[in-house]
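**Q** structure of the sequence below:
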Amino acid sequence: MAALSVCAGTAAAAPAPHATSAPAELKSALDGVHRAGIPGVYAEVRDAGQVWRGASGVADVRTGRPVRPDMRQRVGSITKTFTAAAIMQQVEQGRIRLDAPIGDHLPQLVPGERGRKITVRMLLNNTSGLPDYIRHAFPSLQDMSPKSLDDNRFRRFRPAELIGMGVDAPPASEPGATPGVYSNTNYLLLGQLLEQVTGTPAEEYITRNVIERAGLRHTGFPTGPRIEGPHSRMYEALWGLIDPPRDYSVYDTSWTGTGAALVSTMEDLNRFYGKLLDGKIVNRSSLAQMQRTVPVIALDGTTIDYGLGLHKVAIEGCGTFWGHDGTVWGAGTMSLTRADGKRQMSVAVNLQRWNEPGSSGAPRPHPIDDALKAFYGQAMCGDTDARPRPAGDAGEVSTR
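**A** Model (predicted):
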């Protein structure tokens, strides 16, 4: 989700944060995102015990139904942090070793020499060299056509089927090489690993041991193509190929599984990352492992600092933040928490891939990009000028 991403830089000691944003300033910045072209945007910002929730725009462009701060959202690759935390719990129990070859556990999925070279850690930090499967699951994207999106709306993918697409494709790099190459194939394999070592479906294990441990009330894996509870429609523009943008809020997300299928709320996301960084989901040693970052090339070609299911974002004069972002068709989400846990931002939008390509083929800038950066600065630093440099989403969709 290119416009919902920030560039993770190398962080020095975190400087003193800016003052708390006033509710009026946060609402004004959020309204700016809506005015720039996002149908609906909603967020929760926490600062030293104070909580602000806001929304701007509509959840349904046809009826004008307003968007609300408590709505549920398909949060895309934010799911990866939940999956990584579940794996680290198994590391703590001695059932998984981070530097064990994945072929020791799943030789049928990653056979031969690659299975012996690729470790669990490489899957977690995206240095396995396994390419992403998305272009194979949605082949029309390579021809810049939305046909596959509609063909797959109710298709039920099996994890092994998607993993096979990634494993059978030409390698993105050598196992362990840096920069790594972001790949959803890695996180579907981690889901299968979790299932093998626990004897429980990965989604059930994550629900019981991560989601419930964090006390989340509105987060879960969908059991069908529809979202339960209040939610927005989710509009996909596919870089201008779908005009007007099409609603994909009803969609079978088996194409993302343990990599990006979760539904959550902004309140739950802030609660989750707060608990995780406070050592309440995994222990401090595991958290330290998760925060060991390497450079990783995101699906849009930019480079990010990526740990074990976590991004690192450093903002000069504001601090170091940890979290993740993600997209699925029509929905984009970002959740970031400052290292001291006192400042948090989770924000959702109901339109994706609004940047139309220019003459060179690269996405053209759009007012939405600047409006989102201004909101991020206000939410994270209390200053619309404290804008992180833009970078590409680590997440799901690219034609590269």
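
**Q** rest of the way, CA atoms for contacts and neighbours
**A** Noted.

**Q** so A348 makes contact with A43?
**A** Yes - between A348 and A43 there is a contact at 6.3 Å, judged by CA atoms under 8 Å.

**Q** overlap in contacts of these two?
**A** M266 (CA atoms under 8 Å, 6 or more residues apart in numbering).

**Q** residues making contact with stretch 151-158?
**A** With contacts defined as CA under 8 Å, 6+ apart, stretch 151-158 is touched by F138, P225, V250, Y251, D252, S254, W255.

**Q** which of those residues tops the neighbour count?
**A** In terms of neighbours by other CA atoms under 10 Å, those top out with W255 at 26 neighbours.

**Q** now that one: how far from P111?
**A** 22 Å (CA to CA, to the nearest Å).

**Q** I have a second one here; can you model it like the first so I can compare?
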Amino acid sequence: MPNTLDPSELDAALENVHRAGMPGLFAEVRAGDQVWRGAAGVADVATGRPVTAGLRHRVGSITKTFTAAAVLQQVENGEIGLDTPIGHYLPRLVPGARGDAITVRMLINHTSGLAEYLPYAYPALRAFPDLAKTGPESFDDHRFTRFEAADLIGMGVTAPAAGTPGGTPGLYSNTGYLLLGELLEHVTGTPADKVITRDVIERAGLLDTELPSGTHVGGPHSRLYESWFGMIDPPRDYSEFDMSWVGPAASLVSTVADLNRFYRKLLAGEIVDRSSLAQMQRTVQVISQEGKLIDYGLGLHPVDAPGQATFWGHGGTVWGGGALAVIRADGERQLAVAVNLQRWNRLDSAGVPQPHPIDQALAAFYQVAMYG
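**A** Below you'll find the model as predicted:
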């Protein structure tokens, strides 16, 4: 397995993504003791301000690994039972037979059968998770809406079930992670964002990572441009947004260096113990938001290519931004990358997203970064 970095090759591959149409992106790749950081393009299309590798960024569902780790710490402390029904802890939020059937584990690995709340919070996204059949009309309406977690959970719990508890394939759903946030507060007496900050972010020594309470990203950051499959043309800036609509599911702000540090410490057994890490790496089949069948553990999922080493990590998107952070199973190679445009593909007459040069360029960059 190659464990050397070629800076010129990485620089060229990153630049190719920008040339393919990505306004800006930045990354950190690590191989053993070698570290490469790179950036290409602009953080602000209006001013031409360049992106740099140290920018802070909304990293979306990468947050789920942090939340899962905080829950597993409480499992280690004896405060939470991984296979205890959620109704034992939060009977008002998940009442009756479903509360008795859905376990904490099922919430973390997306096999609870609970529906995604998002289409009910964002009426224009009624067809979610089939994003290509929806429109962006409600983004501006809800940009500064302050959602309450209990209300969002209620939307998911009262919606038609997406499956049976424990059934596979599961369906990727943010509802479970909002419940995990409420669970953390229930057993610790402290709001989930404070628990995750204290027990995960600070424990990992992440100085540029936070779960912000406001609408702004503090510190140097890129603007985030949402295209929504070409329906927003030119793409619109959504870097200011009240992230209470996803909370402990996807609201984290971080840097590529902090993300690599976090996953490195996680796989080294420094965030949760080795037995908890083994639980995180026990996978089931889950249908992703893009409709793909993936293997998913407890806030982690494997990424690999035929004949290549397995990486563990998570990806994430928000309106306008995205990120991916993965680490090779032996901990000796890592990639964290952030992009400032989302849903760049156009749709065909059937509403199917069509290939875009960005897709091919990103895949080529991942190949160079992960496998050399």
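
**Q** show the contacting residues for the residue nearest the centre of structure 2.
**A** Centroid-nearest residue in structure 2, with CA atoms, centre = their mean: S61, separated by 1.6 Å. For S61 of structure 2, the contact set (CA under 8 Å, 6+ apart) comprises A249, A250, S251, H314, G315, G316, T317.

**Q** wait, isn't E44 of structure 1 in contact with R343?
**A** No - contact status for E44 of structure 1 versus R343: not in contact, 10.8 Å apart, counting by CA under 8 Å.

**Q** quick one: the helices in the stretch 251-400 of structure 1?
**A** 257-260, 266-277, 284-290, 367-381 (DSSP state H, counting those that start in this stretch).

**Q** onto which residues of structure 2 does the second one map?
**A** So that's helix 266-277 of structure 1. Using TM-score structural alignment, helix 266-277 of structure 1 corresponds to residues 256-267 of structure 2.

**Q** with structure 1 overlaid, report how far that stretch is off on average.
**A** In this overlay with structure 1, the average offset of stretch 256-267 of structure 2 from its partner residues is 0.1 Å by mean CA distance after the TM-score superposition for structure 1.

**Q** how about TSV for the contacts of S61 of structure 2, with distance to N345 of structure 2 and neighbour count added?
**A** Converted to TSV, the contacts of S61 of structure 2 look like this (distance: CA to CA, whole Å; neighbours: other CA atoms under 10 Å):
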residue	distance to N345 of structure 2	neighbour count
A249	25	28
A250	22	27
S251	24	27
H314	22	25
G315	18	21
G316	17	21
T317	15	22
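
**Q** just the residues you listed now: which is nearest A20 of structure 2?
**A** T317 (19.4 Å; CA to CA).

**Q** map K312 of structure 1 onto structure 2.
**A** Aligned counterpart of K312 of structure 1 in structure 2: P302 (TM-score structural alignment).

**Q** swap that for I102 of structure 1, sorry
**A** In structure 2, the residue equivalent to I102 of structure 1 is I86, according to TM-score structural alignment.

**Q** was I right about its match contacting I108?
**A** No - using CA under 8 Å, I86 of structure 2 is not in contact with I108; the gap is 11.3 Å.

**Q** now do the shared contacts for the two.
**A** Shared contacts of I86 of structure 2 and I108, defined by CA under 8 Å, 6+ apart, are absent.

**Q** now the helices for the stretch 1-150 of structure 2?
**A** Secondary structure of the stretch 1-150 of structure 2, counting by DSSP H, counting those that start in this stretch: helices at 7-19, 63-76, 96-101, 104-108, 118-121, 139-142, 149-158.

**Q** need the winner for burial among the ones you listed.
**A** Ranked by mean neighbour count, the helices of the stretch 1-150 of structure 2 are led by helix 104-108 with a mean of 26 (mean count of other CA atoms under 10 Å).

**Q** read off where that one ends up in structure 1.
**A** Residue span in structure 1 matched to helix 104-108 of structure 2, by TM-score structural alignment: 120-124.

**Q** by how much does that stretch deviate from structure 2 on average?
**A** Compared with structure 2 after fitting, stretch 120-124 of structure 1 has a mean deviation of 0.3 Å; criterion: mean CA distance after the TM-score superposition for structure 1.

**Q** what does that stretch contact?
**A** With CA under 8 Å, 6+ apart as the criterion, stretch 120-124 of structure 1 contacts 84, 97-102, 128, 175-176, 186-187, 189-190, 307-309.

**Q** next one: stretch 329-338 of structure 1
**A** Outside stretch 329-338 of structure 1, the residues within contact range by CA under 8 Å, 6+ apart are 1, 4-5, 73-76, 78, 234-237, 246-249, 266, 269-270, 273-274, 319-327, 343-352.

**Q** about what we covered before: separation between the match of I102 of structure 1 and D33 of structure 2?
**A** To D33 of structure 2, I86 of structure 2 is 43 Å away according to CA to CA.
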